[in-house]
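Kindly return the folded structure for what I paste below:
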Amino acid sequence: MEIRSSEIPPRQPPGALPAPKAGHLAPGLRAAAGIIATYFALQFAVSTLFALAIAAMAFPDAGPGIEEAIRAMLAQPAMQALLAIFSLGVAAPLTLWLARRSWPVLWSLAQPPGFGFTPPRRPLFFALALAVGLAAPFLGAVLTQWLAQDHTVTQGIRQIGDNTPPGLRVPLVLVVVGVGPLAEELLFRGVLLSALMKRMHTGWAVAGSSLLFALVHLPGLAYQWYALPNLLLLALLLAGLRLRSGSIWPAVLAHGVNNLLATAAWFMAVNPPG
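Coordinates of the predicted model:
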C-alpha cells in the first residue's frame, strides 16, 4: 500500500519529547489535592518530630509526663519560631521537588496548565505585584476589622512573632517571606488552578482555588470567619497576577511583600520605635 508523505508524522529531534496537548497535561484534582495535603502534612510531621526530639533532650527523665514536658518546652519564647522555621524549611523544598518531579513539562509553561516558572510578559508586572503586596494587607485589615465589629482579631502567627528572640527573626522572616510564598503559589496558583481550569470556566477555577487557599489558612486565625474575606481578597489578587502576567513570579513577589508587612507589624508591635 502506498503511504503518502502527509500521513508520515514529522520526525522529532533525537531525545525530544513530543508536544502533548495542553488539556492532557493538567494535573488531576486528586493529584492537586494530594500534593497540597502532603505539604501541610509535612509541616505537621516535621514540627511534631522536632518538638519530640527537643523535649526528649530537654527532659530525658520525663517518662509518662512527656506531654507536659512538650507543653512546657513549647511555652519557651523561641520554640514556636523554631518550629515554624524548621517545618516550612523542610516542607517547602520537598514539595517543590515533588511537583517538579511529577510534572516536569508543566514547570516552564507560561499559562495553565503550566505552572509559570518563566519571566512575565512585561517587567511592569513586577511593579504591579509590589503595589498589590503593599496594598493588600491594609485593605484586608480594614475589611477584617469592619466585619469583626467588637470582636478581637487574633492571629496565631503573630504570637510566634511576639515570642521570637532577635537572633531568630531573620531566619523566621526568610521562610515566611520567601520559602512559604513560593511553595503556596506553586500549589494554589499553579497545580490547583491548572487542575480546576481543566474542568471549569476560568472564573470558577480562580474562585475555587482562592476559597481553598483562604480555608487552609483559617486555623492560623483561630477559625475567625471574619478573616476569610481578607484571605479571599489576597488570593484573588494573586490569581489575577498569575494569569495576566503569564508567570508565577509576580504572585510570589506580591505574596512575599504581603507577608513581609505582616512580620514587620509583629515586631513593631512588640518593640515599637522610640
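
rest of the way, CA atoms for contacts and neighbours
Will do.

can you pull out the helices in the stretch 101-250 of the chain?
With helices called from DSSP state H, counting those that start in this stretch, the stretch 101-250 of the chain shows them at 124-148, 156-162, 166-174, 180-184, 193-197, 202-217, 228-245, 249-270.

Geometric centre of the chain: which residue is closest?
The C-alpha lying nearest the average C-alpha coordinate of the chain belongs to Glu184 (Cα atoms, centre = their mean; 1.8 Å).

how near is that residue to Ala72?
31 Å (Cα to Cα, to the nearest Å).

can you list contacts of stretch 221-234?
With contact meaning Cα atoms under 8 Å, 6 or more residues apart in numbering, stretch 221-234 is reached by 136, 139-141, 143-144, 147-148, 153-156, 210-211, 213-215, 217-218.

repeat for stretch 72-83
47, 50-51, 54-55, 160-161, 163-165, 168, 172.

let's see this one next to it:
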Amino acid sequence: MASTTPATLANTPPAPCADAIDWRLVLGAPGLYLLLLVGMAQGLALLGSAAFAPPDAGAQYVYGSLALLLTQLGAGLLTFRWLRARVGARWRAGSACGFGFGGSTRAWMLAGEGSGLMLALAAVALAWLLPRHGAPHLASLLIALPALPLASTLISVLLAPLFEEGIFRGALLGALAPALGPLGAGVASTALFTVLHVPEQAGYFWGLLPIAALGGLAAWLRLRSGSLWPGIVAHMCFNALLGLGALH
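The predicted model follows:
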C-alpha cells in the first residue's frame, strides 16, 4: 500500500492476458470466499450454541463478535492464498488483466478517500429520503448468535473492503478483462458485487443503488490508477461513514 511515483506504476510489467475468460478465477474466487464465510460461521455458531446452554447473554455477545471477526479474517486470507498461488506476477500488475495489488500514488489514494466519503453522503441522503425498515444485522446473516455492533463495524470498515475489492476488482475484473475488455469487466464485476449484497438489504431495492455505485467507483479507480488501493480506501470510507450509526 506504500505510495509510489507514476513512473513506478508505468514501469510495472503488464499482466499477461489470456485469450478467454479464466473461469477458475471467476467462479472460484467469490465461490470459495462465500463457502468459507458460511461454513466457518455455521461451525463457530454450532460451537457457541453448545458452549452457552443455558444462554449467557454477555458471553454470547463476546463469542459472537469474535466468531464474526474470525470468520471474515479466515475466509478472506484463505481465499487470497488460493488466488495468490494461481496468478503469480499478475498479483501486482496494474493492467486490466492484473490484480492491482501494486502500489498507488498519494493523489489516487486521496481521490479514493474523497469519492468514497461523497458517495457515502449520497447514500445517507437516499436513506433519509427513502428509509428502510427491518434490515438484518450483519451477524444475523452469518451466525445464529448476537454480536456487538463494534465487531460488525470493524469488519465493515477494515476487513470487508480489503477482501471484497481483492475478489471483485482484482480476481473477477482481471479474469473477465481478456474477453470483455476493461469496461465490460468493470460492469460485470460491479453487477455481481451488487447481486451478492441483495440478502443484506432485506428487499430494500433502493439500498442496492449506493452499492452498485460503490462497485462502479471502485472499478473506475482500479482501471484508472492501476491499483486496487484507491478503491479499497473508497470502500473503507464509504462503509465507515455509513457504519457510524451502528456504534450508537
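
circling back to that earlier point, which one, of the helices of the stretch 101-250 of structure 1, ends up nearest to Gln111 of structure 1?
Nearest to Gln111 of structure 1, of all these, is helix 228-245, at 6.8 Å by Cα to Cα.

against structure 2, where does that closest one fall?
Using TM-score structural alignment, helix 228-245 of structure 1 lines up with residues 208-225 of structure 2.

Show me how far that stretch is from its chain's centre.
Distance of stretch 208-225 of structure 2 from its chain centroid, counting by Cα atoms, centre = their mean, to the nearest Å, is 11 Å.

That one vs structure 1, mean deviation?
Stretch 208-225 of structure 2: mean distance to aligned residues in structure 1 after superposition is 0.8 Å, counting by mean Cα distance after the TM-score superposition for structure 1.

ok, now how distant is the closest residue in space to Leu147 of structure 1 that isn't next to it in sequence from Ala183 of structure 1?
Nearest residue to Leu147 of structure 1 in three dimensions, chain neighbours excluded: Tyr226, at 5.5 Å (Cα to Cα, 6 or more residues apart in numbering). According to Cα to Cα, Tyr226 of structure 1 stands 25 Å off from Ala183 of structure 1.

Show me which of the two is the more surrounded one.
Between Tyr226 of structure 1 and Ala183, counted using other Cα atoms under 10 Å, Ala183 has the larger neighbour count: 23 against 19.

Translate that one into the numbering of structure 2.
Using TM-score structural alignment, the equivalent of Ala183 of structure 1 in structure 2 is Phe163.

can you count the residues close to the residue lying closest to that match once chain neighbours are set aside?
Of all residues not flanking Phe163 of structure 2 in the chain, Gly76 sits nearest, at 5.5 Å (Cα to Cα, 6+ apart). The number of residues packed near Gly76 of structure 2 is 25, by other Cα under 10 Å.

Now check Gly76 of structure 2 against structure 1: what is it aligned to?
Mapped onto structure 1 by TM-score structural alignment, Gly76 of structure 2 lines up with Ala92.

In which helix or strand does its match reside?
In this structure, Ala92 of structure 1 sits in helix 79-102 according to DSSP states H and E.

what's the average distance of that helix to structure 2?
Compared with structure 2 after fitting, helix 79-102 of structure 1 deviates on average by 1.7 Å (mean Cα distance after the TM-score superposition for structure 1).

where's that helix relative to the chain centroid, distance-wise?
Using Cα atoms, centre = their mean, the offset of helix 79-102 of structure 1 from its chain centre is 10 Å.

Name the residues of it that are buried.
Neighbour-count burial for helix 79-102 of structure 1 flags 79-96, 99 (criterion: 16 or more other Cα atoms under 10 Å).

what's the answer for stretch 168-183 of structure 1, then?
For stretch 168-183 of structure 1, the neighbour count (16+ other Cα under 10 Å) marks 169, 171-173, 175-183 as buried.

since we're on Phe52 of structure 2, how many residues are nearby?
Phe52 of structure 2 has 13 nearby residues by other Cα under 10 Å.

What strand or helix carries the residue with the largest distance to the centre of structure 2?
Centroid-distance maximum for structure 2: Pro54 at 36.0 Å, with Cα atoms, centre = their mean. Per DSSP H and E, Pro54 of structure 2 falls between elements, in no helix or strand.

So what's the residue count around Ala57 of structure 2?
Residues contacting Ala57 of structure 2 under the criterion other Cα under 10 Å number 12.

same check, this time on the one 5 residues further on
Val62 of structure 2 has 15 neighbouring residues, counting by other Cα under 10 Å.

do the same with Arg224 of structure 2
By other Cα under 10 Å, the burial measure for Arg224 of structure 2, its neighbour count, is 14.

Name all residues that make contact with the closest residue to Leu34 of structure 2 other than its chain neighbours.
Among residues not flanking Leu34 of structure 2 along the chain, Ala75 sits closest, at 7.8 Å (Cα to Cα, 6+ apart). Ala75 of structure 2 makes contact with 33-34, 36-37, 40, according to Cα under 8 Å, 6+ apart.

10 Å - rerun?
By Cα atoms under 10 Å, 6 or more residues apart in numbering, Ala75 of structure 2 lies in contact with 32-41, 163.

and what of Val270 of structure 1?
Here Val270 of structure 1 is in contact with 161-164 (Cα under 10 Å, 6+ apart).

who wins for most neighbours among those residues?
Counting neighbours by other Cα under 10 Å, Gly161 comes out on top of these with 26 neighbours.

next one: stretch 91-107 of structure 1 to chain centre, how far?
Worked out by Cα atoms, centre = their mean, stretch 91-107 of structure 1 lies 14 Å from the chain centre.

I misspoke; the intended subject was stretch 125-137 of structure 2.
On the basis of Cα atoms, centre = their mean, stretch 125-137 of structure 2 sits 21 Å off its chain's mean C-alpha point.

quick one: the longest helix along structure 1 to structure 2 mean distance?
If you go by DSSP state H, structure 1 has its longest helix at helix 29-58. Here the mean offset of helix 29-58 of structure 1 against structure 2 after fitting is 1.2 Å, by mean Cα distance after the TM-score superposition for structure 1.

for that helix, packing partners?
If contacts are counted by 3 or more Cα pairs under 10 Å, 6 or more residues apart in numbering; DSSP states H and E, helix 29-58 of structure 1 sits against helix 66-74, helix 79-102, helix 180-184, helix 193-197, helix 202-217.

right, and these - which one's nearest Ala265 of structure 1?
helix 79-102 (15.8 Å).
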